[in-house]
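K.L.:
no FASTA, just this:
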């Protein structure tokens, strides 16, 4: 293990991906990739369902090679752009490489279509059986193909989507992104974007929080006719195409099958979330006390609970070492994976003009250590963000022996290691900090758990109801009534919910862009909490099982993978373990007040 005494803020080194995009060597990289894709096209005439398993695997290996080469070149362009979005050179390269990626994908697409639609069941089973770690990947492609139509029909749907559902989503974005919000701050009236205005919902002053929400909701209410009509048509399109034409069982089944999870698993997850709403209701009662309020209003749920306590700042060096230490207490293997990101200078951490906001982890190929971007300012939130993104990097490296086609975990499992790393960090530092610091950290943490678990699951419960209502014919006001009832069920008597929140559903872009996406947040976070509870019970005996789960990447269906480790995600009992952890944290916060 290499030890660095001081970690300093800085930028990453991308030379492993490409030395210089203007150099002949880079052009040679592109040319080589294009030639390989052209050569691959010649396979088309030789495709035969009766081909030997060896020949079939040779073709898949070529797909892997092309994917890895494209990922390196495309990754260099997107990471360069993220580190300086104002650079004309980086922007131009990004555009060129996106075009190249699209061209390469189109050249190799025929093999994917052939596998999904031209291979008979008997030969498909034979080829899947001999495909090793790619078996589940190939089987899932065939499962999705069951809902595919003929090529001419698919072409018609793709063509009509451009002026249909895709156009509706663009229209929603165009209308809502053009909204200008005017809000009085002190004696001045400021014109703001929604992004700027959203900062005020976390303000320390109750009146400002209320005004910020009313300003946002008021704008959507003024435009409810048009944004509501767009939503109704998106939901009807989802039903007409998904259920009536393709033959999915329910609207949410389309998303579940895409995520490679069973309907029963998601039903169990949502049932447990609904049942455990009182866990967070207790937290909101606690938070009201911390804010010296009789009762929270819906305007107050994201208020900083410890505005009167000075927040501690963390140096970057200390933060990095804290994350290493937290991972190392659990497993040296995970700590080594995290250190690799720093040892190879694959992290961009400094805050600077032109750099992309937020944080992410980018895994390009199994052979290359992931790249991590954070904007570190020294707040405790930044330390947790660092742990979160390094968790993603750890997950990728645990699965580094997998094919590029199955290294990434499916969407519901994608937040497992990131959330688990945050839990390890909190567990490590909670006994090293003062009660006041712990109060801030714990309150922020439960805020986040509410936003990523309960809120997201209730969003999904609303979508199920709304899609059903819209399918039967309904009005925008009735959809709003359903949403308001959903909020009241979620908060119970712990929070006052006013009628202006009835329109909030129309402010949630996920409902428009990607119906039923939101439960993936609840799934990922609750899964990590349940695994953490297992760790607290079993100690070091749990470590090999956890690393095995990460190492599977996307090579196994989530139910099957977790069942192998004695975890039944189809049962409500499993999901309850995650809520037991939240309940413990709420009790701890109560004892600090």
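P.N.:
Great, that's in hand. Remember, it's a predicted structure, so these values are computed and weren't measured experimentally.

K.L.:
CA atoms for contacts and neighbours, from now on please.
P.N.:
Will do.

K.L.:
which SSE is immediately downstream of the helix or strand encompassing residue 54?
P.N.:
Using DSSP states H and E, residue 54 sits within helix 53-83. Later in the chain than helix 53-83, the nearest helix or strand by DSSP H and E is helix 88-117.

K.L.:
how far off helix 53-83 does that next one point, in degrees?
P.N.:
If you take axes from the mean of the first three to the mean of the last three CA atoms, to 10 degrees, helix 88-117 sits at 150 degrees to helix 53-83.

K.L.:
can you tell me what sits against whichever helix or strand comes after helix 88-117?
P.N.:
For helix 88-117, the following helix or strand on the C-terminal side (DSSP H and E) is helix 121-129. Helix 121-129 has contacts (CA atoms under 8 Å, 6 or more residues apart in numbering) with 49, 50, 52, 53, 56, 134, 135, 136, 138, 139.

K.L.:
for comparison:
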């Protein structure tokens, strides 16, 4: 477990000078008095809250109900602080058994408290609509919480009786939560043989974009073969969680596996269907076309699958130091709006980022909002490549968004997944355009443009291919358990469809689905990336075109958090996600980048 405490107040770093996060702003330690006190108070407060309000909410007038919601929010925020601390500790080292024990025990205790409080939202959802509107009208304090009440009541019609809901909640830690933890620990514990070394998941994936084709080949085969040696376990996890979801969806009355995710995102099924259809129809114009161009660039007609992430020829493969990455991103943010750069700077100055890769650390990257009374934290696995700079820009965008939305409070700060990627992808676009404008060398400019196109393909095309893979898996699972071979076949079908006929696939590639955590952690999360990228492309076009008061409207949109739905958020910009032309407009930006790249040959 990294040492995040410093006597001097300086930002803790690893031996290479990369920052480690300091979690003291949440709690000073797993055995701290502050954490123990909060837990003890939580359990008492939740019990008193239930005793005071269970079965009585419908009888309260507007102001009394507002007071109950405010107290519920206070309790939820403390729960969120504790849960965030445990989750971040675990992400820092998912292989440490003591950290794992602390994390699991914390989640179980929080789950028990949540069970005590479960009645609250269920009873709010049962209040008659006319009666609720009368309470909202008489109480400005309650009207403040109208967006949260609206979103809570979106589940009306899909909720079960109170005892069933309580059972599902309490069993989650021994069901979905336990299987998810098993996946995380298994993946973090795997070591991939590579030329006499045993590498972590993060390290072997990093080699997949190495300039040397033999390095990419050996890394890719090691990844696929090692996953294959464990594929029965990954298949069992996938089958179990898909069945678990199917059972709950059936009991709740969701007609399609994706419908519960769409409801949670407050986006209509038909909007998501239009997005998916638009992207799939664009495969030939975007990914198929680009990869044919890349193959020609590399002097071949076809490529091996491990060449998909090969850096473009003449790519600038310099190692980018952390300070340079920081300056690049903050400068790009500052040129857009100084206030956004000031917010971003706080992450670097206050120990809110954990940057270095290390054994046991969770792979990939994320921004965790924690709670409004604290601040977000960023997890990276920074190796000094251009893609790592873009990842920093992406996660910092999330962090800035989360800080701005925090003013909405614990119950209304969270943004639906469809909009949660807006600030992150916009931050990437700002950084890319800044880097492109500062690059005069034609070869480096071409490589930078190609890297951006590949990132956009990964964000839009690949994520919709992932979505399609999930859809087919969940649909097929309803007819019975899937073998590892069948899951691999579905993976290959979706890969060939999305990537085109440029690539040759080895047998081991059929196992690559197994390391993708989104399938396990958040079913159907992935389409939010494509939603966010297309949305940002449309927004950025408006910004470049001089849309009136764009910066002010943009920051106001981020500040709204979860208080507004996508139609209301986009209305000031004249955008409408329900219009199919909206998606084609966003996809057209990628096509124009490919046009620009093709013109350089």
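P.N.:
Received the coordinates, thanks. Please read all numbers here as calculations on a predicted model, not as lab measurements.

K.L.:
re the thing from before, mean per-residue distance, the helix holding residue 54 of the first structure versus the second structure.
P.N.:
Its matched residues in the second structure lie on average 3.0 Å from helix 53-83 of the first structure after superposition (mean CA distance after the TM-score superposition for the first structure).

K.L.:
coming back round to it: which pair of the contacts of helix 121-129 of the first structure spans the longest distance?
P.N.:
The span of these, defined through CA to CA, is set by 50 and 136 at 20.2 Å.

K.L.:
which one's more surrounded, those two?
P.N.:
Between residue 50 of the first structure and residue 136, counting by other CA atoms under 10 Å, residue 136 is the more crowded of the two (19 against 14).

K.L.:
my read is that residue 300 of the first structure contacts residue 209, right?
P.N.:
Yes. With contact defined as CA atoms under 8 Å, residue 300 of the first structure counts as touching residue 209 (6.8 Å).

K.L.:
overlap in contacts, those two.
P.N.:
Here residue 300 of the first structure and residue 209 have 201, 202 as joint contacts, going by CA under 8 Å, 6+ apart.

K.L.:
so the two - more neighbours on which side?
P.N.:
The neighbour comparison of residue 300 of the first structure against residue 209 (other CA under 10 Å) goes to residue 300, with 27 against 24.

K.L.:
can you tell me which residues contact that one?
P.N.:
Residue 300 of the first structure neighbours (CA under 8 Å, 6+ apart): 201, 202, 206, 209, 210.

K.L.:
mind listing the strands for the first structure?
P.N.:
Applying DSSP state E to the first structure gives strands spanning 181-185, 188-192, 296-297, 347-348, 360-362, 371-373, 495-496.

K.L.:
where's the closest residue to residue 320 of the second structure other than its chain neighbours relative to residue 324 of the second structure, distance?
P.N.:
Nearest residue to residue 320 of the second structure in three dimensions, chain neighbours excluded: residue 384, at 4.5 Å (CA to CA, 6 or more residues apart in numbering). According to CA to CA, to the nearest Å, residue 384 of the second structure stands 10 Å off from residue 324 of the second structure.

K.L.:
who has more neighbours, these two?
P.N.:
Neighbour count, other CA under 10 Å: between residue 384 of the second structure and residue 324, residue 384 has more, with 16 against 12.

K.L.:
ok, the more buried one - contacts?
P.N.:
Shown in contact with residue 384 of the second structure (CA under 8 Å, 6+ apart): 319, 320, 321, 322.

K.L.:
and residue 429 of the first structure? What does it align with in the second structure?
P.N.:
Taking TM-score structural alignment, residue 429 of the first structure has residue 435 as its aligned residue in the second structure.

K.L.:
wait, what's in contact with its match?
P.N.:
By CA under 8 Å, 6+ apart, the neighbours of residue 435 of the second structure are residue 328.
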